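A.B. asks: this is the structure alone, sequence omitted:
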């Protein structure tokens, strides 16, 4: 059985580290983007930006961060808010586990730390949703701790600067990158230095077509000297997205529709939706009826197909089929969902709902207009 080559331990000299740290900080001072969370010293606001920026582009995050911060200006305000309000404020950002963890962490911050974020990475790691990266980011940027961080951009920069081998996700590679980040962050302005690494990876040391001629640390970049920039890091092989088809029950009563809240775990965990059941891509009407009946715990009759919505998620090709349904008994609870609720589409706008489900609801409302 073939094994991947061992990732060598990188032990840079003090001179090599210095040739990177000072020039990168100076470059950051001249070239950093003017982002709203860089204009504040509020640890809560900085934490919020770091969570939102995970898996989401800066241009998308800016208006969400501003709106969310206005709506929930402190950890106490966030902790005191109903989870539905928090999820509604997150609508459209995706990866809703981030919002649930924010809410849980805010409650921990209030109960354990008096509403003020703890100032060390070690303490931050004890909060829900705080991994090593988020703890390092908040501790260094908000509190000036010499705490390292490694995200995708930083991993790429360090891989090239120090010629770190290995595929993304390789345990020894990751340990080497964190060790290097820990060495580099020691010194003045650790928060700004960590941001300089991230900024450099986002704007200059890019995955494709890196701007090596504009790089302030190319003289210290081993990959540049050896002509290996395009090789490092090697691309991670991504699995093909899985197909997922959901049948949605559009059950109308008076001016209301039936909505369901999913279990906290799994796809769209904790969010509201038109009650859905997974079906085969080629499911018959009979099979779909059985799945929705089982999900709602009461007899369901499929009357017509109202429309189809397709969405490309990170790991799934999602198809939503909306069926007008009826039944002899309107359900008020179901073992398959946390909660069922009858409300108007306007009232549903205040619920935490995924972009895909909102698109399905908009399609349904359009067919009924």
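C.D. replies: Nice, thanks for sending it over. Since we're looking at a predicted model, the values are computed, not measured.
A.B. asks: for the rest of this, base every contact and every neighbour count on C-alpha atoms.
C.D. replies: Will do.
A.B. asks: which residues in the protein form strands?
C.D. replies: Using DSSP state E, the strands of the chain run over 242-253, 256-261, 272-273, 276-279, 301-312, 316-326, 339-343.
A.B. asks: what angle sits between the first one and strand 339-343?
C.D. replies: Following axes from the mean of the first three to the mean of the last three Cα atoms, to 10 degrees, one obtains 50 degrees for the angle between strand 242-253 and strand 339-343.
A.B. asks: do the second one as well
C.D. replies: Between the axes of strand 256-261 and strand 339-343, defined by the same axes, to 10 degrees, the angle is 160 degrees.
A.B. asks: how about residue 122: what's its closest non-neighbour residue?
C.D. replies: Excluding the flanking residues, the one nearest residue 122 by Cα to Cα, 6 or more residues apart in numbering is residue 135, at 7.6 Å.
A.B. asks: next up, a structure to set beside the first:
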């Protein structure tokens, strides 16, 4: 980089490392069309939608009313409690921009968890404190309590990515009470359709420091349109509207989202979730038969996490066969861990056959080694 560009780059940005998204690590371009993508927690199938281009020459509504009202009805809250965003990632950024002061404020995260909470905070020169999950991936409430009065925002994820575990309701309530009148508690429910009974949206009427993140990327199979939602009380929503972009929801996105959120679209989503959960059950059953790996966490989302001392060799082997999963071993307390996104029945079968064959070969090789 030219020296003058470096000199005008913000100091905290110079020190940043970009988030290693699934697509940055492995690009899904047309040259890789034969590969099996099980690394980004996407749905393995898509649906057809109609788009009307008649008004594409006009700027879209900032908050498309049909989308907002449809999602409010789906979530069981009022329209004034919903903001549509460019994926849940924009929701994370809006919260940090609105409620954290650069160079002064901090947020609290509970690793291992979704990496964008920390990256977004660091991008805005906001500090990041950590209260790691316990060995069973539940919240460490004592550790979190040390940050009362020290943070403006607490990020929780349930079901958690990448552990697939649920934060129990009593722990969420404990955190809300712990930070009452002190900080916002942001509950990321990106995967909640896979653990629908555990949603905490009902708590929005009781706790004015609760913010919930949602998305159409996972169960709704619309990762490509980048549409998410922030759910909270009207005061928080009105504050976030002060910092949101003028036109955050493109017209084609709004049209597709509205179709996905009508009665037929919701029914299709529920059927998809049921199918994917059956796929998760199959993956767990077959991986459980392999002695050289250990299942980790839980399966409340659309992925399976496991640990193996052959992590590097297995990952390289799968990549060589055109099957892409996700290495999570850089995360706190996830040494030698890999994560599998549930795919189609055919994709799951190809993956599992490859994994089983790999470990059978490892077992044969070990018996040939001299003692």
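C.D. replies: Yep, that arrived. Keep in mind that this is a model prediction, so the values were computed, not measured.
A.B. asks: fetch the TM-score of the aligned pair.
C.D. replies: The TM-score (TM-score structural alignment, normalised by the length of structure 1) is 0.24; 156 aligned residues with a Cα RMSD of 7.3 Å.
A.B. asks: hang on, the residue nearest to residue 122 of structure 1 packs against residue 124?
C.D. replies: Yes - using Cα atoms under 8 Å, residue 135 of structure 1 is in contact with residue 124, at 5.5 Å.
A.B. asks: of the two, which one has the most company?
C.D. replies: The residue with more neighbours, out of residue 135 of structure 1 and residue 124, is residue 135; 25 against 22, by other Cα atoms under 10 Å.
A.B. asks: and that one, how far from residue 323 of structure 1?
C.D. replies: According to Cα to Cα, to the nearest Å, residue 135 of structure 1 stands 45 Å off from residue 323 of structure 1.
A.B. asks: and the gap between residue 280 of structure 2 and residue 212 of structure 2?
C.D. replies: Here the criterion is Cα to Cα. By it, residue 280 of structure 2 lies 26 Å from residue 212 of structure 2.
A.B. asks: higher neighbour count, these two?
C.D. replies: Set residue 280 of structure 2 next to residue 212 and count neighbours by other Cα under 10 Å: residue 212 wins out with 25 against 22.
A.B. asks: tell me how far the more buried one lies from residue 284 of structure 2.
C.D. replies: The value you get for residue 212 of structure 2 to residue 284 of structure 2, if Cα to Cα is used, is 29 Å.
A.B. asks: go on, residue 361 of structure 2?
C.D. replies: In terms of Cα to Cα, residue 361 of structure 2 sits 21 Å off from residue 284 of structure 2.
A.B. asks: with residue 5 of structure 2 instead?
C.D. replies: 50 Å.
A.B. asks: between those two, point out the one with more neighbours.
C.D. replies: When neighbours are counted by other Cα under 10 Å, residue 5 of structure 2 and residue 284 differ, and residue 284 comes out ahead with 17 against 8.
A.B. asks: what helix or strand is that one on?
C.D. replies: Residue 284 of structure 2 belongs to helix 263-287 when elements are defined using DSSP states H and E.
A.B. asks: for that helix, packing partners?
C.D. replies: Identification of packing neighbours for helix 263-287 of structure 2 by 3 or more Cα pairs under 8 Å, 6 or more residues apart in numbering; DSSP states H and E yields strand 303-307, helix 345-368.
A.B. asks: in the shortest one, which residues are buried?
C.D. replies: By 16 or more other Cα atoms under 10 Å, the buried positions in strand 303-307 of structure 2 come out as 303-307.
A.B. asks: distance to residue 352 of structure 2 added to those, as TSV?
C.D. replies: Converted to TSV, these look like this (distance: Cα to Cα, whole Å):
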residue	distance to residue 352 of structure 2
303	14
304	12
305	14
306	13
307	15
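A.B. asks: just name the closest of these to residue 268 of structure 2, please.
C.D. replies: The closest of the buried residues of strand 303-307 of structure 2 to residue 268 of structure 2 turns out to be residue 303 (Cα to Cα; 19.9 Å).
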